[in-house]
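1. What follows is a predicted protein model with its sequence.
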Amino acid sequence: MIRIVALLPFVVLAFVSLAQAAETQKPNILFLFSDDQSYETTGYSGMTQAQTPNLDQLAKRSMSFTHAYNQGSWSGAVCVASRTMLNTGRFVWHANDVYKTAEKEREAGRFWSEYMKNAGYRTYMTGKWHVPANAAKAFDVTGHIRGGMPKQTPEGYNRPKNADDTQWQPWDKKFGGFWEGGKHWSEVVGDEAVGFLEEAAHDDTPFFMYIAFNAPHDPRQSPQEFVEMYPAHEVDVPEDFLPEYPEHKEIGCPPGLRDEHLAPFPRTELAVQVHRQEYFAIITHMDQQIGRILAALEASGKADQTYVIFTSDHGLACGHHGLMGKQNSYDHSIRVPLLIAGPGIESGENDAAVYLQDVMPTTLELAQVRKPEHVEFASLLPLIHGEKTESYDAIYNCYLDRQRSITDDGFKLMVYPKANRVKLFDLTNDPMEMQDLSADRAHSEKKQQLFVTLQQWQAKVGDTLELDAQLGK
């Protein structure tokens, strides 16, 4: 007995040492999050004129998920729904159920950052939050916490009416917005993220960084040199350009909707070119800040032990289909870039349909956290390592009670309950979603199949909206 008791301190120390070693073996997580960035607006995608040299370099060493989606929104502020889903891990209507009590969810530990804290991570956040939970308590360390979008001004709407309408300029600081406080908000995010990494270089505790840019949300402001990279008259007008979307009122996107009010009705090619010029410019400016952050990660000596994830909360029409906002179910507005790089990740592309919110359970798995029962999104790691080829049998999307869509097997069915109609697109042959096949008898069986799948997904996500069965026939 005396020998055993004498050995006990050494046994305890051994277990403590093993536990500490396990903690240090956990990888760091750097999560980079943009706002309103469509999947097509990266240089590496080659789909638009947007230049993103730093994201392009990241993509070269990442697994790029080419079909990553947002699940929709119960609110005109699509950002709110997307970020609530991300931080709670719940599907859209289940996230809506806890939205108003999000702070209680956080206090109960059912929040992304709280799980990371409990796993031994030092957690950090700067930038856009837009979730009704206390960010200062959700993370160990915070920089600037921005509620939602930067302030717009009357001059920022319904423009440009003509080529001489230059009253509002993205670099003019008198309009506030991203310039409020004296320094562009993207640069502030860059500064604060770099500062945290400089501190982390001297700390062996694994870190979880939630770096959330407000860019490229409107007001799409950036320094003049970035705007001048994209002369408006040289900006491509999307092939699917329309002066006006036929069902804009029925789908909840009338001229009075804030996002749609940014450009004049009917749309003009000039207005679309100017808005896309400003969109690309603020993306390139944000990309510069991402480059600074990635350089600081390298300088910290932590890069080899860090997973870097980049995505956006949803996309944006910005001139596609006669629309300006993200309150629609076209791919330009629900599909986002998604990159993940880090130890053991082979670079390449994966075309499996996933949700952007899958990054939450992915990081929990990396942090050796058992997936909580309420988390409904799926880790990306089995897809990355070839353990499975799909996470979902279809992609569901919603907007208020005005729109529903389901994407499966290369086709998308959109349902407009208030317009009493559906639209069907063959995404393989018509990726711009311009040829509605819903009235084509050759595709009637596909329409019916998709309608049934949509109803099944309504049950999965807690969607109680009743759809007229005649719409699927």
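-> Sure thing, it's come through. Numbers count the residues shown, from 1 in each chain.
2. Please count neighbours and contacts with C-alpha atoms only from this point.
-> OK.
3. name the element the closest residue to Val141 other than its chain neighbours belongs to?
-> The shortest distance from Val141 to any non-neighbouring residue, by Cα to Cα, 6 or more residues apart in numbering, is to Tyr124 (4.8 Å). Per DSSP states H and E, Tyr124 falls inside strand 122-128.
4. which strands and helices sit next to whatever helix or strand comes next after that strand?
-> The helix or strand immediately downstream of strand 122-128 is helix 135-138, counting by DSSP H and E. For helix 135-138, the packing partners by 3 or more Cα pairs under 8 Å, 6 or more residues apart in numbering; DSSP states H and E come out as strand 141-146.
5. next, the one to line up against it:
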Amino acid sequence: MKEKNTKKLSHGRPSHVNPSPRKPNVVFLIADDHRGEAIGAFGNETVQTPVLDSLAASGTSCRNTHIFGGLSGAVCAPSRACVHTGIPIFRATIGKDMMNREHSSVIHPDVRVMPQTMQSAGYLTHAIGKWHNDKASFARSFEGGDKLAFRGMSEHTKVPVHDYDVTGAYPKEQEYVEHTFSTELFTDAAVNFIEDYEGDRPFFLYVAYTAPHDPRTAPEPYASMYDKSGIPLPPNFVREHPFDTGDMTVRDEKLAGWPRDEDEIRGHIADYYAMISHMDAQIGRVIEALKAKGIYDDTLIVYTADHGLAVGQHGLMGKQNLYEHSVRIPLIFRGPGVPEGKQELALASNIDIFPTVAGLCGVDLPEETEGISLCPIFAGEVGSVRGIVGSVYRDVQRMVTDGRWKLIRYYRSPETNTGTERIQLFDLLSDPWETQDLSAELANAGVIERLASELASWMQASGDILQEKPVIPAAPLA
């Protein structure tokens, strides 16, 4: 393996664009597996996230942002494709069928992605950390980079990375292993970039962490920060999920024993929070570097994640489901043009992130972008930009919510012979933890019919290849 690279990072190939000094710099931070509620400022009284709390206090948090979903168990790759493109997964990526793993990771070559668009608008684009989509889309997006991880996951102290490759090839033989803890490794590279920044063009710095994804092995003192005996179990903890969701034995679900043990789940939550708190502190280093450079107030900071995670909720461990813990993500904007101290509850999708970044930076969107900018909400012009949001998982689950009512439709997969033909209905206003399925109550028949129609329309508009199937059974199943 190649030895650790300690040289100063290179900006790579030159870009023949005009500088745009009036545009804000952008630091785009994306975590792996950080669910939307696991931030202190959002009401979680156990996890410690002072840096993210500060960003939320000085910016705007979009608290009702959902992922579009994905067509494979590795939800992070399709979710990142949606963030990068602002387009539903069915049109953002290539592939032939629902179970084709490639369909969820390889971005269509004709689609212009967020960093590529920012570069065309005069930005210096630089990437650090995990990409997890195809190398061709990466190569056309970034002028430079450091500690680039193209794999889905690894041990946090054995991270396979590449140096920036001006050819865009990134051959296997040029990959080497770094032993600095991943979160610190990527933060070191981000701080180096900020310190070396010369300021002739605004920059778009993409920093993609692999935390808090398992293996959840935070370094000390964070590993000992949370005593599992003091960790409260979530209200929706159950020892076993009541029916087959269609992916009950995927890798993530094997991280804890069946049926779920309360003490074991508390340990998993403690480790999960330790990873988040460590990452929070490292993000603080990025912010301090911006302040030391004198560019903090001229920089738009965006924090989000590729998806959430169950970690014991509903008897599940992973993200291969459409409950709120897995489809709702954190989304914080802080910087020029962003109101301070606001927590917005308007519905949003992760395909809306790219249009919002572009709007805050005064950058024109590609014609093919389908997401909706949240800037009108920030400006107080409208209260919402979406009436509903939906999400998909493989060929076994679909979801739609109007912000209060939420319908999950389950299918039995003809490919894997798994799953259950049924629905669930939740009132998120009175039951945010999704503990009471109301689908069998006759009084809710009208709500189910309305949401079923909304889901069918959303699936058709999104290009969902399950759209020809009936959305719900003839009657709700208990």
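-> Cool, got the structure. Treat the numbers as computed from the prediction; the structure is a model and nothing was measured.
6. re earlier: mean shift between the strand holding Tyr124 of structure 1 and structure 2?
-> Taken over the aligned residues, the distance from strand 122-128 of structure 1 to structure 2 averages 0.6 Å (mean Cα distance after the TM-score superposition for structure 1).
7. If you count contacts, what does that strand end up packed against?
-> Here strand 122-128 of structure 1 touches helix 112-118, strand 141-146, helix 185-200, strand 207-212, going by 3+ Cα pairs under 8 Å, 6+ apart.
8. and for that strand, what span of structure 2 is it aligned with?
-> Counting by TM-score structural alignment, strand 122-128 of structure 1 pairs with residues 124-130 of structure 2.
9. just the strands in the stretch 301-450 of structure 2 please.
-> 328-329, 331-334, 342-344, 348-349, 389-393, 397-401, 405-412, 419-427 (DSSP state E, counting those that start in this stretch).
10. can you pull the contacts of the most centrally placed residue in structure 2?
-> The residue lying closest to the centre of structure 2 (Cα atoms, centre = their mean) is Asp306, at 1.6 Å. Going by Cα atoms under 8 Å, 6 or more residues apart in numbering, Asp306 of structure 2 touches Ile30, Ala31, Asp32, Asp33, His34, Ile67, Val75, Cys76, Ser79, Arg80, Ile329.
11. who's in contact with the first one?
-> I take that to be Ile30 of structure 2. Neighbouring residues of Ile30 of structure 2 by Cα under 8 Å, 6+ apart: Val207, Ala208, Tyr209, Tyr303, Thr304, Ala305, Asp306.
12. Would you mind measuring from the second one to Tyr226 of structure 2?
-> Pointing back at Ala208 of structure 2 there. 25 Å (Cα to Cα, to the nearest Å).
13. Who has more neighbours out of these two?
-> Ala208 (25 against 22; other Cα atoms under 10 Å).
14. what residue of structure 1 matches up with that one?
-> With TM-score structural alignment as the criterion, Ala208 of structure 2 matches Ala212.
15. dump the residue contacts of its match.
-> Contacts of Ala212 of structure 1 (Cα under 8 Å, 6+ apart): Leu32, Phe33, Ser34, Asp35, Met125, Thr126, Gly127, Lys128, Trp129, Val189.
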